[in-house]
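[1] structure for this input, please:
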Amino acid sequence: MRFSGRTDLPVLVPEAVRALGRLSVPGESQPLRLTGALGVGLLVLFVASCGVAQAQSGAQGASAFAALWKWTPLLARGFLLNLAISALSMLIGTILGCLLGFGQIALSAWVRKPSWLVTQFFRNAPWLVLLFYCMYLLPFRVTVLGDSISIPGWVKATFGLSLPVMANVSEILRGAVQSIPTGQWESAASLAFTRRWTLWMVILPQCIKRMLPPWMNLYSILTMATVLASIVGVNELLTQTARALSAEDQPGLLLPFYSYDLLWFFAYCYPIARLTLHLERRYAVHD
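    Next up, the predicted model:
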């Protein structure tokens, strides 16, 4: 069918929908998959490491379980900071990523090409490098109305981690929009919908189902990537673990403490991974 006249709607070539699920994150070739077997393996590792630590300390030394119980409140505060950083980074990155994603599908090449360039740069840049840039290039103090306000390290770490999230959300949105068949655009054009109303009323409601599984997968990856903040001195879980180990001064507790940290992250991310798989099956789009 050939349409006469001029329209402001773009002609979008649909992508293979299954390509949307292959979210590319630096260091990750496939979407994150957490299985129950992995959780069992981590639990076995934790129990075995505690037994080895007890054997090394002897009958006179305190057990690894007692040391972990003593330091759990401190580790819990660090883990809550990890979760706060992940939630805020995901929120900021999602908002900025949606704006950048809309820029990638804009009609104007002056908007589309710079948006694509920014997306590809932050999507492929190492997360740790971005984190270092934000930690040391952003000011440590700012002056507002004559008052000097210090910027905590976790705030700058949050912004640093939101940059790769922004780029990946932008690519998720672009892929979701371009996976919608062109017939949807043509039908909206026949009803005299403007491009803005076509996106808002027709395209985006269909994109949400396709975006949700990779978005949740990205959040799981981000949550585990928050441990990078320990390298720049943020008092998150790994930093608090190092302090506890330094206070205990028992080399045998190294593996029990870090396997304990792994269990915390697994317990938080595993339900998200299972829900992601459920949504992928439920919202699967078949060619």
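[2] CA only for contacts and neighbour counts going forward, please
    Fine.
[3] would you mind confirming that residue 104 is in contact with residue 116?
    Yes: at 5.6 Å, residue 104 and residue 116 qualify as touching, with contact defined as Cα atoms under 8 Å.
[4] more neighbours: those two, which one.
    residue 104 (24 against 19; other Cα atoms under 10 Å).
[5] now do the contacts for the closest residue to that one other than its chain neighbours.
    Of all residues not flanking residue 104 in the chain, residue 112 sits nearest, at 4.5 Å (Cα to Cα, 6 or more residues apart in numbering). By Cα atoms under 8 Å, 6 or more residues apart in numbering, the residues touching residue 112 are 103, 104, 105, 106.
[6] if you set the cut-off to 10 Å instead, what comes out?
    100, 101, 102, 103, 104, 105, 106 (Cα atoms under 10 Å, 6 or more residues apart in numbering).
[7] now name the helix or strand holding it.
    Following DSSP states H and E, one finds residue 112 within helix 109-124.
[8] buried ones in that helix?
    If you call a residue buried by 16 or more other Cα atoms under 10 Å, then helix 109-124 has these buried ones: 112, 115, 116, 119, 120, 122, 123.
[9] ditto for stretch 54-71
    54, 57, 63, 64, 65, 67, 68, 71.
[10] second input sequence below; structure requested for side-by-side comparison:
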Amino acid sequence: MNNQTPKIMPVMMLTPKPRPDDRFQLRPWHGLVLIVVCIAASIPAAFAATDPGRASIWDILVQWMPLLLKGFIFNIVISISAMALGTLAGAALGLGQISLNPVVRKLAWITTQFFRNAPWLVLLFFAMFLLPFELKIFGLTIPLPDWLKAMFGLALPVMANVSEIVRGAIVSLPSGQWEAAESLAFSRTQVLWRIILPQCVKRMLPPWMNLYSILTMATVLASIVGVSEVMTLTGQALAAEGGRSDLLIPFYSFVLFLFFVYCYPIARLTVRLEKKFAVKT
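    I've put the predicted structure just below:
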């Protein structure tokens, strides 16, 4: 009998592949670092040598803060309104892209691609200058203010992107869902509303939230067409202070801070929902 101890052959250890959860992700400390950078960028201007007879930069900024906050709230109102309108129109357009009618399907696809690939600023000018200033219906005059036309202009690209989100979510579902529903004698409408769309909600929610965050940051484009939102009011405040160059960095840093505080939690929630609703293959 051979009593020798068997030799243990060395085995090369394979490095495991990184999981999707190991990718770089936004962390709360990333936001803190960005805030510190913004504040640090404004410190040199805030403490720059100024005329002793003039008010300090901080006092001027505090004086204009209520007006700037009011303008930022107006940005949020425009973003929510444009998102709601674009979502309703985009959902209908997305369903049109999967229609069995080839004419409806083709028209929905052309409309989606046109507005999806058009510059947002061009669409905004399109809505501002081609829409009438007022509508007359049965002798009743309905004014269309600039902010309302800006909302329509921003809703157009949102509509196209939501259309693609809806179409992509529906197409991503396994074909067995349709086949199983058809075997139970469900109509196409019943399959969509009772089986397909409820499953698509969790797939559509993260990209929809990301689109809203992008839309919120794009609302500053309304300042170019004269809408009194936060960027417009910031320019007016700087002009009222005599165009002091030392106020530029503090004022625009404050605007940047407002958008960051509003959009960063949305980005964090989007990442969390992506992990929660991840499709396991």
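[11] helices of the stretch 51-200 of the first structure, start to end?
    64-104, 109-124, 127-137, 153-178, 182-190, 195-198 (DSSP state H, counting those that start in this stretch).
[12] want to try a markdown table for those, with distance to residue 228 of the first structure as columns?
    A markdown table is the format used below for those (distance: least, Cα to Cα, whole Å):
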| stretch | distance to residue 228 of the first structure |
| --- | --- |
| helix 64-104 | 10 |
| helix 109-124 | 17 |
| helix 127-137 | 7 |
| helix 153-178 | 9 |
| helix 182-190 | 42 |
| helix 195-198 | 40 |
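[13] comparing those, which comes out most buried?
    helix 153-178 (a mean of 25; mean count of other Cα atoms under 10 Å).
[14] what range in the second structure does it sit on?
    Aligned by TM-score structural alignment, helix 153-178 of the first structure corresponds to residues 146-171 of the second structure.
[15] what lines up with the residue nearest to residue 104 of the first structure in the second structure?
    For residue 112 of the first structure, the aligned position in the second structure is occupied by residue 105, per TM-score structural alignment.
[16] got it, and residue 102 of the first structure?
    Checking TM-score structural alignment: residue 102 of the first structure goes with residue 95.
[17] wait, isn't its match in contact with residue 193?
    No: with contact defined as Cα atoms under 10 Å, residue 95 of the second structure does not reach residue 193; the gap is 11.0 Å.
[18] and stretch 74-85 of the second structure, which stretch of the first structure?
    The aligned range for stretch 74-85 of the second structure in the first structure is 81-92, by TM-score structural alignment.
[19] roughly how far apart are the match of residue 112 of the first structure and residue 150 of the second structure?
    The gap separating residue 105 of the second structure from residue 150 of the second structure is 29 Å, by Cα to Cα, to the nearest Å.
[20] got a list of what the aligned partner of residue 128 of the first structure in the second structure touches?
    Matched to the second structure by TM-score structural alignment, residue 128 of the first structure sits across from residue 121. When contacts are counted by Cα under 10 Å, 6+ apart, residue 121 of the second structure touches 127, 153, 154, 218, 221, 222, 224, 225.
[21] and these, which two are the farthest apart?
    Farthest-apart pair in the contacts of residue 121 of the second structure is 127 and 218; separation 15.3 Å (Cα to Cα).
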